[in-house]
Every structure is written in structure tokens, then in C-alpha cells.
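# starting from these lines, generate the structure:
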Amino acid sequence: MNTRTRFTRRVAVGAAALALLAAGCGTTTTDSGSGGDASVEEGFNVGLLLPESKTARYEKFDKPYIEESLAELCENCELTYQNADQETAKQQDQAEAMLTEGIDVMVLDAVDTESAASIVSNAQSQDVPVVAYDRLAQGGVDYYVSFNNQTVGQVQGEALIEALEEEGTIDDGEIVAIHGSPTDPNAAEFKTGAMEVLEGNVEIAAEFDTPEWSPDKAQEQMDGAITSSSVDDIVGVYSANDGMTAGVVAALKSAGADEMPPITGQDAEIAGIQRIISGEQYMTVYKEIRAEAQVAAEMAVAAATGEEYDGGENTITEAEDGDGETVPSVLLDPVSVTEENVEETVVADGFYTIEEICTDDYADTDFCKETAGEQ
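Below is the predicted model of the structure:
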């Protein structure tokens, strides 16, 4: 089954959830004891808190997709939105303001999951349920939706090994590992998954954690790794996301690299896809954010109206937060994207159009020439 079909089925599940929620009218309570008295017919206020804007996905995809999914489920509902710009204190203030305003349910992608426990506690004290989105905030949230983060790291590591084997360089040099933010628990899971694959199969010359997922910091770290080793000895780079990959590529170019070694990424940012088709990046991890947003909206509506979210076609599992609390969760599967399947993944799903990818700077790539011939 292709990704487009899976998404179409999820939309159908969302429509079914709407019918069930409308029939229920929010008369029961959730297991956590918070929320439960809102009504789909009358509508209610959903507070959405996203963590930062350095990563392109949040403003371009997550927020509008959640807004769109919520409108499908509850046409009279309102969405109150804030972005914390990677500032923990700012997100705390935003959450307090939303609760004062009177939101009925909160969808929270925490800047710092440990510090977010106070946000969750404050919300629950006011009978406002919390859906943890993409990152599992501590404090005992009601629901959690994300991707299988350890699998993300494994997919990245496996892709890098495959690329090195294809080039015949797996035993001929070293790799550099640029991990994500140490305050993001997802980054720790990406790291665990990747290193399970890489350790023992490649020589790792240097390894870094990157505060705030900063591309500039990633560039500095890559500069340091090149100085300590040699640009000619680096045969591959594990980079945890596309934004940092931009910094890695800049450092390699500055050091005089004639060609880029295989470099990983994540989030399928447009710049990452363009680097892939031009040969500057080997792969990225595509996460069906629309599907994640759909699940988050369904969870939020269920929590606010007192219905139990049953997952639809998605499997409900349990995730354990940093406090040892178990949370009903949906963990979606990531997809590896290389030049070979750009058209079958991000283009087929409507994430990007060929026109958006094949701008003037990339019109002469094989990918753009081939797809232009297909149109």
C-alpha cells in the first residue's frame, strides 16, 4: 500500500471519528479525569503550542495540518496557536495565557519535555486535558502521538551504511555523527537507533549533540571534526535532521570537498529534497505529518468531549514518559527518501509539487529533467 492510500484511509477514519464524537456529545470522562464536558456541536477551544521555527515543518506543515484536521472533525471549534521559538520560559507563558483564556484541550509539542511537566500539571489542575504532540512531555499527559523515533534513527543509520557500501568506502575512512538537541528526548531516541546500526560497522571520528538543532552550531561542529581529522578521510556524515545537514554541507564545501559524502537528514524539508536531487545529501526521513496531525486532532477532540480515543486503523500502544507514567500512544512509521523515491513519496502525497522542487537552480538535475519529460 502506498503512502497516498494510507493517508486517504486515515482521512476516512477521521470522518468516522467525527460521527462517533458527534453522537457521544461528550458525556463521559477520560481515564485521566480531565476534560470531558465539551461538545462538538457547540464547539470548543483547542490550544496548540509548537516548540520552534528553525525547523521549517512546524509553521509550514504541522500547524496548518492540525488546523485543517480539527476543522474536519469539529467545524465550530477554534484553534489558539503559539510558537515558543525554542524558549522554555516563553512556552510556559504561552500555556498560562491559553489556560487563562479558557482553552478546553491543549496540544503540546514541548520545547523541553521535563520542564513541560509544570505546563501539564497546570492544565490538569484546571481540568484541561493535554495531548503530547511529537515529543512526550512529562507530567502524565492524556495522549501522545509521534513517530517511532528509534526507528527513525535506525532508518537513517541503515541508509548511511547502504550508501557507504554502494560507494565501497565503508572500510576506507571515518564518519562524523551530528545528533540533535540534548533537551529533546526524541533526539536521544534518534541517536540510540542510529548508533545501534552504526557502531561496529563504521569508524566514528567525532560525535556531537547539537543545542537547539542549530544549523550554525552543526556547521561549527563539522568544522571542528574536519580540522581534527581530514576532509578526505570523512566518507559519510550522520546528521539527525535536514536543517543541520545544511550546516554540514556548508562546512564541507568551505573545507574544499570536491563531492559530498553520503549525508543523512530528517523532516523532508524542501532544501533537503533539493540537496538530495543535486547530490549534496543522500537521504532524508519523511514523516507523514498530515497523518500525525490528523491523529492529534482526533485525540484532542476525544479528550475534550470525554470520548476514549480508540486509534481507528492506528494501533494504540503505550509510551513511558520521563516520570515513568504510561501514556496511550500512536507511533507512526517513518519513510526513507532518496533520489530514487522522491516522486513516489513527498510528491505523491502532495507534500511538495515538482514545480516547488525544480526551481531554476535545480532544473538541470536528472530528477527535474526526467520529471519534466513525464509532464
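# hey, let's count contacts and neighbours off CA atoms from now on
Noted.
# where do the helices of the stretch 251-375 of the chain begin and end?
270-278, 289-305, 354-357, 366-374 (DSSP state H, counting those that start in this stretch).
# to compare against the first, here's the next sequence to fold:
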Amino acid sequence: MRTTMRRVATAATAVAMTAALAACGYAKEAGAQREAKKKRTGPLTIGLLLPEDQTARYENFDRPLIVKHVKRLCEGCEVVYNNAKSDTSAQQQQVDSMITKKVDVIILDAVDSEAIAGSVRKADKAGIPVVAYDRLAEGPVSAYTSFDNEEVGRVQARSLLKALGDKAGQGKIVMLNGWEADPNAALFKKGALSVLKGKVEIGKSYDVDRWLADKANESMNGAISSLGREEIIGVYAANDGMAGGAISALRSGGFDPLPPVTGQDAELAGVRRVIAGDQYMSVYKPYEPEAKAAAEMAVALGRGRPVDAGTTVDSPTTQDIPSTLITPIALTKDNVAETVVRDGLWKTGQICTAKYAKACRAAGLT
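Have a look, this model is predicted:
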């Protein structure tokens, strides 16, 4: 038995050494190719891959802001853009296309952070650094920028508890968490649970497929049927789209007044619901500093310069990734004017249509 174990251990050691040497050789090869590709001067070609077009932010804000900051930093630089429309396979093909086009850097917001790891490795092997944007892709990414996503969950949870007040012990809440393929969803949930546990009873909790509003609506209807209308005192919805689906289900279920519902992203429909009192809060994540950080990281990597980042984070596959994390802000009807309106995310005229005119006046927006 001892001889067998010794042989197994020796074999395992040999395999480990072989793997380590292979990994070292791979790293040297990728590093050499990256060094050869670095452009100290002249225009760069930067690939921008965003995950979906259901959430308004990506097409309306992230894309134009990233392009603006790249152009500001890098005269003559080109941004080549694709949106995966929530299709993991499509995004993998888009990375392959960027490699074929020999772009200098890729800014990647992954549809599925685990599934994209092989594509990130391909890019790395081709000498193309990858900036993980908003979601931390697995694989050898060179830099990462996002919001403090656990803090997003804590902000939502603290707001919900504030809205519930003394009612927190008088019923149950429903949790509508984000899509489990999105690593941010797990961080939002972790942050929220760190605040909610022991303070309020969670009656039902769902991970909502692809963050879809209609799936959130289905889950909310299921929770109402299971728990009963009298038991539900609040809803943790991880983003504004799902909050809208939940509110529709609550109205159909006869809730009047509506219980407090959280959200995230400060989408126009969500901001209007906040002003009207239908949705208690959203989370405002100023896209400008996130987009600016991504552009700065991409240009630095393309120029062969070190990334200027405030901290480091670890993914399941890569440690000490240079990272810039931005602080989220709780958005309620009390601070719409000094957040999303002041920063130019939405104009008062966009928010305060005829339907919301009275609520806007009450909130001091008009």
C-alpha cells in the first residue's frame, strides 16, 4: 500500500511539474506576443463587446461613453463594437472575430463570465489584453472596472429595511435576484443577505432567468400564490426591469398600497416609478466614471503602460487583477434632482411627462 501510494504521489508530482512547466511556457509565449503587439504610439483598434440590449444602459450610455473617452485619450483610435444580445455562443464568436481582426485590446462585458474564459485565454494567447467591464470575466483578464457590487446589494437591502421600518417583523419579503450566470448577481445577493438576514423573514427567493421582467413577473405571481397577499410586506428586486415585472404582478394581485420594491440601474421607467411612489428606490451607478476607467485601462494596455487602478480583485481563475471599483448611490424620490438629473443621465422633461407631472411637482422637479 505504501509503495503504491508513493508511486501515485510521484506520478502526481510529475504531472504537476509538467503542467506547471507548460503553464510557464504558455505564459512566456503569450507575454512575448503581447510585448510584440504593444503600440507605444499611433492609433489603436479597441474591440468593445457588450452583453445585451434589453437593459437600456448598454446602448444608451456605456457604448457612447466608452467611445467618447477612447477618442479623447487616443487620437485616431477606432472602437469596433458588437452586442451579444444575451447569447453566450455569439459573444464567443465575437471574441474570435476580434482576434482575427487583430485588435489591440478588447473591452469585454461578459454574458456568461465562466463560459467566456476560453475566449479570454485565446485573446491572451494572441497577445490581446482584455479589460473586463462591469462583470468580472474568468480567464487571464488584464484589468477590471465595475461598481462595488456587494455594496449595491447592501444599499438595496438597507433601503428596503428603512422603508419597512417597524413592519419588518410583521411579514415576509420576496427576493428577485439576478441571473445566476452573471457573477454580479451573486455579489448583489451576497451583499443584500448580509444586511437582511436576521432583520426580516425571506418568504421566497428566485434567481431570475436573464434578468427578464416577464420572468420576474412569473416569479412574483408564484410568490403571491404561495405566500398569500397578507404575508408579503416588501420585494427585493435586483434591477429596475425586474422591479417593473414585480410591480405589475403586485397590482394584478390586488396590492393597494404597493409594498416597497427595490431596483437598480436608474432606468427611465424605474426613475418614473420612484417619482410616482410605485417603486421605493433604485441604485444609481454613474456610468461616466466606469466608462472612463475602461477607456483609460484599454488605452494604457494598448500603449504598453501599467494600468492605473485603485485596488485588485481575484476571479475564480486569476488573482490580483488591477481594478477600479465605483461606489453606487441609493436613488429615491428625494435625490433624483441632485443625482440623475444633475449628472445628465436623464432630463427633467424625459422624466416628467404628463402622466408624472403631479408627482414631479411634489418631488420638486418642476
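# might you report the residue contacts of the closest residue to L164 of structure 1 other than its chain neighbours?
Distances taken as CA to CA, 6 or more residues apart in numbering place I170 nearest to L164 of structure 1, at 4.9 Å, with adjacent residues excluded. Residues in contact with I170 of structure 1 (CA atoms under 8 Å, 6 or more residues apart in numbering) are 161, 164, 201-202, 235.
# still on that earlier bit, wait, which of the helices of the stretch 251-375 of structure 1 is closest to Y133 of structure 1?
With CA to CA as the criterion, Y133 of structure 1 lies closest to helix 289-305 of the helices of the stretch 251-375 of structure 1, at 6.7 Å.
# so which elements touch the closest one?
Judged by 3 or more CA pairs under 8 Å, 6 or more residues apart in numbering; DSSP states H and E, the packing partners of helix 289-305 of structure 1 are helix 3-24, helix 63-73, strand 105-108, strand 130-133, strand 143-147.
# give the next helix or strand downstream of the second one.
Spelled out, it's helix 63-73 of structure 1. Sequence order places strand 78-83 as the next helix or strand after helix 63-73 of structure 1, per DSSP states H and E.
# buried residues in that next one, which are they?
78-79, 82-83 (16 or more other CA atoms under 10 Å).
# what of stretch 185-201 of structure 2?
Those would be 185-193, 195-196, 200-201, for stretch 185-201 of structure 2 by 16+ other CA under 10 Å.
# from those residues, which land in helices?
185-193, 195-196 (DSSP state H).
# of the residues you listed, closest to T332 of structure 2?
Nearest to T332 of structure 2 out of those is A192 (CA to CA; 17.7 Å).
# what's the counterpart of that closest one in structure 1?
Counting by TM-score structural alignment, A192 of structure 2 lines up with A194 in structure 1.
# also F255 of structure 2?
Match for F255 of structure 2 (TM-score structural alignment): A257.
# strands of structure 2, start to end?
45-50, 78-83, 105-108, 130-133, 143-147, 172-177, 201-207, 232-237, 282-284, 311-313, 321-326, 329-331 (DSSP state E).
# okay, the ones you listed in TSV with distance to V8 of structure 2 next?
Shown next, in TSV, are the strands of structure 2 (distance: least, CA to CA, whole Å):
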stretch	distance to V8 of structure 2
strand 45-50	45
strand 78-83	48
strand 105-108	42
strand 130-133	39
strand 143-147	39
strand 172-177	45
strand 201-207	43
strand 232-237	51
strand 282-284	54
strand 311-313	36
strand 321-326	35
strand 329-331	55
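# out of those, which gets nearest to G344 of structure 2?
strand 282-284 (12.3 Å).
# map A132 of structure 2 onto structure 1.
By TM-score structural alignment, A132 of structure 2 lines up with A132.
# check contacts around that match.
A132 of structure 1 neighbours (CA under 8 Å, 6+ apart): 107-110, 141-145.
# quick one, what contacts D134 of structure 2?
By CA under 8 Å, 6+ apart, the residues touching D134 of structure 2 are 109, 144-147, 290.
# one step back: gap between the match of F255 of structure 2 and I226 of structure 1?
10 Å (CA to CA, to the nearest Å).
# between these two, which one's more packed in?
I226 (20 against 15; other CA atoms under 10 Å).
# what do we get in structure 2 for the more buried one?
Using TM-score structural alignment, I226 of structure 1 lines up with I224 in structure 2.
# verify the contact between its match and G253 for me.
Yes. Using CA atoms under 8 Å, I224 of structure 2 is in contact with G253, at 7.3 Å.
# longest helix anywhere in structure 2?
Assigned via DSSP H, structure 2 shows its longest helix as helix 2-37.
# mind listing what's buried along it?
29-31, 33-34, 37.
# residue contacts, the nearest residue to K71 of structure 2 once chain neighbours are set aside?
Spatial nearest neighbour of K71 of structure 2, chain neighbours left out: C77 (6.2 Å); criterion: CA to CA, 6+ apart. Going by CA under 8 Å, 6+ apart, C77 of structure 2 touches 43-46, 70-71.
# pull the contacting residues for K68 of structure 2.
By CA under 8 Å, 6+ apart, K68 of structure 2 has no neighbours at all.
# where's the counterpart of it in structure 1 relative to A137 of structure 1, distance?
When structure 1 is aligned by TM-score structural alignment, K68 of structure 2 is paired with E68. In this view, E68 of structure 1 and A137 of structure 1 are 24 Å apart by CA to CA.
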